[in-house]
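>>> Next one to model:
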Amino acid sequence: MRPLVADIDLDALRHNYQLACRCAPQSRTVAVIKADGYGHGALACAKALESQAPAFAVACIEEALTLREGGITQPVILLEGIFSADELPLVDTHGFWITVHSQWQVDALLAASPKKPIPVWLKVDSGMHRLGFAIDEAAAIWRQLSAAPSVASLHLMSHFASADSLDDGYFKQQMTRLQGLASELSAPLCLANSPATLAWPVAHGDWNRPGIMLYGSDPLEEANDITQQLQPVMTLRSAIIALRELEEGEPVGYSGRWRAPRRSRIAVVACGYGDGYDRHARDGTPVLVNGQRCAIAGKVSMDMLTVDVTDVPDVAIGSEVVLWGRASNGEVLSVDEVARYCDTISYTLLTGVLPRAPRRYYGRFA
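So this is what the prediction gives:
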């Protein structure tokens, strides 16, 4: 069978979740597993964390229903809320918690008659300017929801635009606005995403909601002592399927973008953009071959990519190739480093791995 596989280390996932909890011991930590667990498999990740996580968060009701159908009983928060009022009976039946960010959602909730009041997270736009009520209108909405029989517990939430940045000016502006509103309403807070969980204790609220850090990616512009403890959860692993000897000056791949600077040995690897590997990977993008760093040479194809292995003497057909993650010898290639060579971020690489690359789960909770 084709050797490409995405190995998912569920012990590493649990380690990263516990690290998030240790960052904010006074907070409860929601595990964000939207987008199919950032490409890792939402249900498998939820099963691995269900003994520890008090709640999970997803983007939409389809993702939440997948968890319920798989036996997950914890609260599941819909981070974008409902997309139409006719979702509310499902919210009621399955005990989901919802985010409310727009007036039409408020109106739908106030008009509903659920069997049980629904826990609500009121989203405030503190500066991201994406979803949420303006700061100056949030208090009135809060009081309206507080008096509604269809609403159970209320939390105040927002999202930071620049918690990952070394320049903390805008983050501090958002925090100041949120602290003032929370004080006025005596509201419990949920503010901290992964970067705020890792770097900004001032943002730790009643709940935190880390996402990308759970999967071993460092979201900060500059690593700190905590991010260096993150462990990679996904290893995208394949093998060499062909080897070629090239003379100096010979081209490789479409358009001949890469030309051999010397007599070179080129390995063909079973992985391409048809599997979700980024076609924008530049020449020099690192991979691990038998645990040794090598570099992509030439454009990524749909089913294959090519690697310069001239300096790896023991390479052979079947040799292990790690596109990111942990090699068999323990060497790690960070998905964050690969993403920089592709002019993107780890989120797009991890969520972009297609079903054609089967997930293989291991660890104590596989």
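>>> Every contact and neighbour count from this point should use C-alpha atoms.
Noted.
>>> Which other helices and strands does the longest strand anywhere in the chain contact?
The longest strand of the chain (DSSP state E) is strand 234-246. Contacts defined by 3 or more CA pairs under 8 Å, 6 or more residues apart in numbering; DSSP states H and E place strand 234-246 against strand 5-9, strand 264-269, strand 320-326.
>>> another one to check against the first:
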Amino acid sequence: MKRAASIQLHPEALRHNLAVARRLAPGVPMWSVVKAEGYGHGLLWTAEALAGATDGLAVSQVGEARVLREAGFGGPLLVLQGPRDAAETRACHELGLEPAIHEVAQLDHLDAASVRLPSVWVKLNTGMNRLGFDPLDAEAVARRLGAAGHGGVGLHWMTHLACADEPEHPLNAHQLERFGSVVASLPGQASVANSAALFAGWGRAPGLGSARACWARPGIMLYGAHPASVPPEAPPEGPQADLRPAMTVQAPIIAIQPLEPGSTVGYGATWTAAAPGRAGIVAMGYADGYPRHAPSGTPVRVGDRLCPLIGRVSMDMLAVDLSGVADARVGDRATLWGEGLPVERVARAAGTISYELLTRVADRLQPVR
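Sure, this is the predicted structure:
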């Protein structure tokens, strides 16, 4: 059933943001990361918007890659979590995928599948302790893959930085040094840079030299949000990095309630009016993907003004203080995030990150095309 709230998608913003990524790492090819339904924007919509602009797409799982192939995407596809069994390994071969191999069980799947994968990425765990082989095992992994006939077109290397959104964090230097010291003596291409690492200047993996072929993996920045999550004082927002939102979430004002001093709003009467005013009731709630824990004061845009959320978020409604917007009327549309209201600002107020807000609305709201 169609909800009152809706999403406006901006394909030109995706392409603009990819161009920003290219400026951060000139000459470095880009895996545009479209996992999690294109960060909530829609897998196929995102792939179509980036077609002809990106060097390749990166997904989490083989199933996502299959959807893209069946939809006609013929470009390079990187599978970040790699195959989970022999059947998915055979699918990597049939669909022409480039899987990331990160554990011994996957090497066993390659043997059981009885196929040879032309291009393989090996993920090394340099300190994030999530996915990846110990760097000390890199040469042994390369020998096993080579002996089985994999990587004939290319055997490549990647790692993931745990603290790239804090460039001065000492773990970054440690991870980059570990990765560089191992990969420098191995053939193939390399990849370390997600969105945060691109902004830190690490699109071309430090320590590997300017001649080493590298790929970057921009994700959140493609959708218009800055990757920094815990900077010390003034957190950057997408527009400050010339990023444009690819999603604008809006919902109509369906009622306006007059308020007198002492009036309360919403469940639990957690907000009390200190002066005469008006409460605008917006048809957007936690069933639509808006964070229930967003506190009073979280910004909502009405017209050209930012209005504070007041009271608790309900299942399919929330209230905003319209005291400063005298001309607001029932039927006007409020912007929850997007053009005119960076998603990072809403996420910070709600104590979360932009990634969560963008992906929460996937499959809940109807896109307006």
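>>> coming back round to it: of all the helices and strands packed on strand 234-246 of structure 1, which one is nearest E247 of structure 1?
strand 264-269 (6.4 Å; CA to CA).
>>> circling back: of all the helices and strands packed on strand 234-246 of structure 1, which lies closest to T285 of structure 1?
strand 320-326 (9.5 Å).
>>> so how far is the closest one off the chain centroid?
Relative to the centre of its chain, strand 320-326 of structure 1 is centred 19 Å away, using CA atoms, centre = their mean, to the nearest Å.
>>> And the next helix or strand past it?
strand 332-333 (DSSP states H and E).
>>> So which residues make contact with that next one?
If you take CA atoms under 8 Å, 6 or more residues apart in numbering as the criterion, strand 332-333 of structure 1 is touched by P286, V287, L288, V322, L323, W324, G325, R326.
>>> Stretch 25-40 of structure 2 too?
Taking CA under 8 Å, 6+ apart as the rule, stretch 25-40 of structure 2 contacts 18, 22, 43-44, 46-47, 54-60, 64, 78, 198, 201-204, 213-220, 222-223, 355, 358-363.
>>> where along the stretch 251-369 of structure 2 do the strands fall?
Chain-ordered strands for the stretch 251-369 of structure 2, with DSSP state E, counting those that start in this stretch as the definition, fall at 264-265, 271-272, 277-282, 299-302, 305-310, 318-321, 333-337, 366-368.
>>> Excluding covalently adjacent residues, which one is nearest to whatever residue of structure 1 lines up with A251 of structure 2?
Aligned by TM-score structural alignment, A251 of structure 2 pairs with S238 of structure 1. Counting by CA to CA, 6 or more residues apart in numbering, S238 of structure 1 lies nearest to L4, which is 4.2 Å off, once chain neighbours are set aside.
>>> on that earlier part again, filter the contacts of stretch 25-40 of structure 2 down to the buried ones.
Among these, the ones that count as buried by 16 or more other CA atoms under 10 Å are 18, 22, 43-44, 46-47, 54-60, 64, 78, 198, 202-204, 213-220, 222-223, 355, 358-362.
>>> What's P358 of structure 1 aligned with over in structure 2?
So, by TM-score structural alignment, P358 of structure 1 is matched to Q366.
>>> about what we covered before: go through the helices and strands packed on strand 234-246 of structure 1 and name the closest to R143 of structure 1.
strand 5-9 (44.4 Å).
>>> Average offset of the closest one relative to structure 2?
Its matched residues in structure 2 lie on average 0.6 Å from strand 5-9 of structure 1 after superposition (mean CA distance after the TM-score superposition for structure 1).
>>> helices and strands around the helix or strand just after that strand, which ones?
Counting by DSSP H and E, the element after strand 5-9 of structure 1 in chain order, helix or strand, is helix 10-23. Counting contacts by 3+ CA pairs under 8 Å, 6+ apart, helix 10-23 of structure 1 is packed against strand 28-29, helix 42-49, helix 194-199, strand 359-362.
>>> if we can go back for a sec, compare the strands of the stretch 251-369 of structure 2 and give me the one nearest C92 of structure 2.
Closest to C92 of structure 2 of the strands of the stretch 251-369 of structure 2, according to CA to CA: strand 366-368, at 31.5 Å.
>>> tell me which residues in the closest one are buried?
Quick answer for strand 366-368 of structure 2 (16+ other CA under 10 Å): Q366, P367.
>>> and that strand, how far from the chain's centre?
19 Å.
>>> Contact partners for the residue positioned nearest the centre of structure 2?
The residue lying closest to the centre of structure 2 (CA atoms, centre = their mean) is I220, at 3.5 Å. Counting by CA under 8 Å, 6+ apart, I220 of structure 2 touches Y39, S195, H226, P227, Y355.
>>> All set, thanks.
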